[in-house]
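1. Coordinates for the following, if possible.
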Amino acid sequence: MKFLIYINMIVISCLAMFPNVVKAEEILLLNLQYKSDKTTTREIQFYGNDIDPNSTSIDDSFSLKIDGKSIEVPEPLYRRLETLRRTFSYDSLSGGIQEPSESIARCNLGGPAEGMILKARYLTYNSEWKIVDHEMRSVFGMAENCLFKELYTPVNSNAREDARGVIEILNTLTLLGYSDSK
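-> Presented below is the predicted three-dimensional model:
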């Protein structure tokens, strides 16, 4: 009989720890892609162990990769990226994401279309504010020349500024040579 009690205690302890084990896996949260026509020429990926930007924990962990190479940045920078992504990661704060328009603008520039696309782990909440679905979704596009047409943008102006802030932070890391550090 004591044996069954011990087994139950072990099973209950393991089940209680299960959410922390699942949370420990790092998930892609942000992905900045540098594009030249349809080719991705550089990619910066931000990972975290919790997809919900509205929750924080001492167990939170983050990492960054540039072109597949892990880099280390100060913890406050990880936290800043996590905070910024909140406003453009779901409809109630982003106001939704506008897709690129099909307008035909005249551009006499030759060469490839150059630009950047920021993708984010986009969340769907139910009426009880529980996450019921998530996917990587293009949330912001920034043209480097007039040929680039993938100009996604959040409807909400605060979300647009936060998405632009993320692009600037990640772009600065490449300009500072972080991709060559490891």
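
2. CA only for contacts and neighbour counts going forward, please
-> Noted.

3. Pretty sure residue 16 sits in a strand.
-> No. If the criterion is DSSP: H, G, I helix; E, B strand; the rest coil, then residue 16 is helix and not within a strand.

4. another one to check against the first:
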Amino acid sequence: MEKEASERRSSKKAKRDENFNYTIGEFAVQCYKCFKWRLIPTKDEYETIRHNFIEDPWYCNKNPNVTCDDPGDLECDETRIWMIDKPNIPKPPAGFDRNIVLRKDYSKSDSFYATPTGKKVRAPAEVEKFLEANPGYRDAGVSVSSFNFSVPKMMDNNQKAANVTPGSGKKK
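-> So this is what the prediction gives:
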């Protein structure tokens, strides 16, 4: 009986989850000079820019055929949910994928890494256990310091974009 109720809850949860994508859909960077937002075509390119941002700030002219005189690609407005990542977060080691997932109640986001084996790690201690169980990655130079579990800052205009009361999970 308990298993059946659990399966029903899981089924309802799956239907609810398929209606909304809680992961990041687009990557953008703000020009260090003009402060306009520019779309970055791939997550890999975005992670490279973010990893080096303090030492190598990003400017519009790093995009081919784009200058600060051109209109921005995006405006930080209420049409989407905005999350601002910290600069200089290390680019994930080869084969690992850093993921940010927005909580359903829009209260905050969580980060995790998908390992090359498919396992998810959510904290430095889990990375350490993974490296102990898979020493080949440590031998290849992967260390706990290669990972950063900080999450992007959610912008204030998100509450209107999501049309929710933060932390409630309920639409207005």
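
5. Put one on top of the other, what's the TM-score?
-> TM-score for the superposed chains, counting by TM-score structural alignment, normalised by the length of the second structure: 0.27, backed by 76 aligned residues with a C-alpha RMSD of 5.0 Å.

6. how about the strands in the first structure?
-> Using DSSP state E, the strands of the first structure run over residues 27-36, 39-48, 62-66, 69-71, 97-98, 114-125, 131-143, 153-154.

7. And the next helix or strand past the longest helix seen in the second structure?
-> Counting by DSSP state H, the longest helix found in the second structure is helix 2-17. Going down the chain from helix 2-17 of the second structure, the next helix or strand is strand 27-30, by DSSP states H and E.

8. what's the next secondary structure element after that following strand?
-> Scanning forward in sequence from strand 27-30 of the second structure by DSSP H and E, the next helix or strand is strand 37-40.

9. List the buried residues in that next one.
-> Across strand 37-40 of the second structure, burial judged by 16 or more other C-alpha atoms under 10 Å covers 37-38, 40.

10. Quick one: those as CSV, columns for distance to residue 12 of the second structure too.
-> Shown next, in CSV, are the buried residues of strand 37-40 of the second structure (distance: C-alpha to C-alpha, whole Å):
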residue, distance to residue 12 of the second structure
37, 38
38, 38
40, 35
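
11. which one of these sits closest to residue 162 of the second structure?
-> residue 37 (20.6 Å; C-alpha to C-alpha).

12. Just give me the neighbour total for the spatially closest residue to that closest one that is not a sequence neighbour.
-> Leaving aside its sequence neighbours, residue 37 of the second structure sits nearest to residue 30 (C-alpha to C-alpha, 6 or more residues apart in numbering; 4.5 Å). When neighbours are defined as other C-alpha atoms under 10 Å, residue 30 of the second structure has 18 of them.

13. if we can go back for a sec, so which of the strands of the first structure is the most packed in?
-> Most buried of the strands of the first structure, by mean neighbour count (mean count of other C-alpha atoms under 10 Å): strand 153-154, with a mean of 26.

14. related to what we said a few turns ago, as a markdown table, the strands of the first structure with distance to residue 161 of the first structure would be great.
-> Output for the strands of the first structure, formatted as a markdown table (distance: least, C-alpha to C-alpha, whole Å):
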| stretch | distance to residue 161 of the first structure |
| --- | --- |
| strand 27-36 | 16 |
| strand 39-48 | 18 |
| strand 62-66 | 21 |
| strand 69-71 | 25 |
| strand 97-98 | 13 |
| strand 114-125 | 13 |
| strand 131-143 | 10 |
| strand 153-154 | 9 |
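
15. and of these, who's closest to residue 163 of the first structure?
-> strand 131-143 (6.6 Å).

16. coming back round to it: quick check, the residue nearest to residue 37 of the second structure in contact with residue 40.
-> No. Using C-alpha atoms under 8 Å, residue 30 of the second structure is not in contact with residue 40; the gap is 10.2 Å.

17. Common neighbours of these two, please.
-> With contacts taken as C-alpha atoms under 8 Å, 6 or more residues apart in numbering, residue 30 of the second structure and residue 40 have no neighbour in common.

18. quick one on the thing from earlier: which one, of the strands of the first structure, ends up nearest to residue 174 of the first structure?
-> Nearest to residue 174 of the first structure among these is strand 62-66; the distance by C-alpha to C-alpha comes to 7.9 Å.

19. Who are the packing partners of that closest one?
-> strand 39-48, strand 69-71 (3 or more C-alpha pairs under 8 Å, 6 or more residues apart in numbering; DSSP states H and E).

20. got CSV for the ones you listed, with distance to residue 6 of the first structure too?
-> As requested, these are exported to CSV (distance: least, C-alpha to C-alpha, whole Å):
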stretch, distance to residue 6 of the first structure
strand 39-48, 35
strand 69-71, 43
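
21. how about these, which one is nearest residue 159 of the first structure?
-> Per C-alpha to C-alpha, nearest to residue 159 of the first structure of these: strand 39-48, 18.0 Å.

22. From the contact counts, what lies against the closest one?
-> On a contact count with 3+ C-alpha pairs under 8 Å, 6+ apart, strand 39-48 of the first structure meets strand 27-36, strand 62-66.
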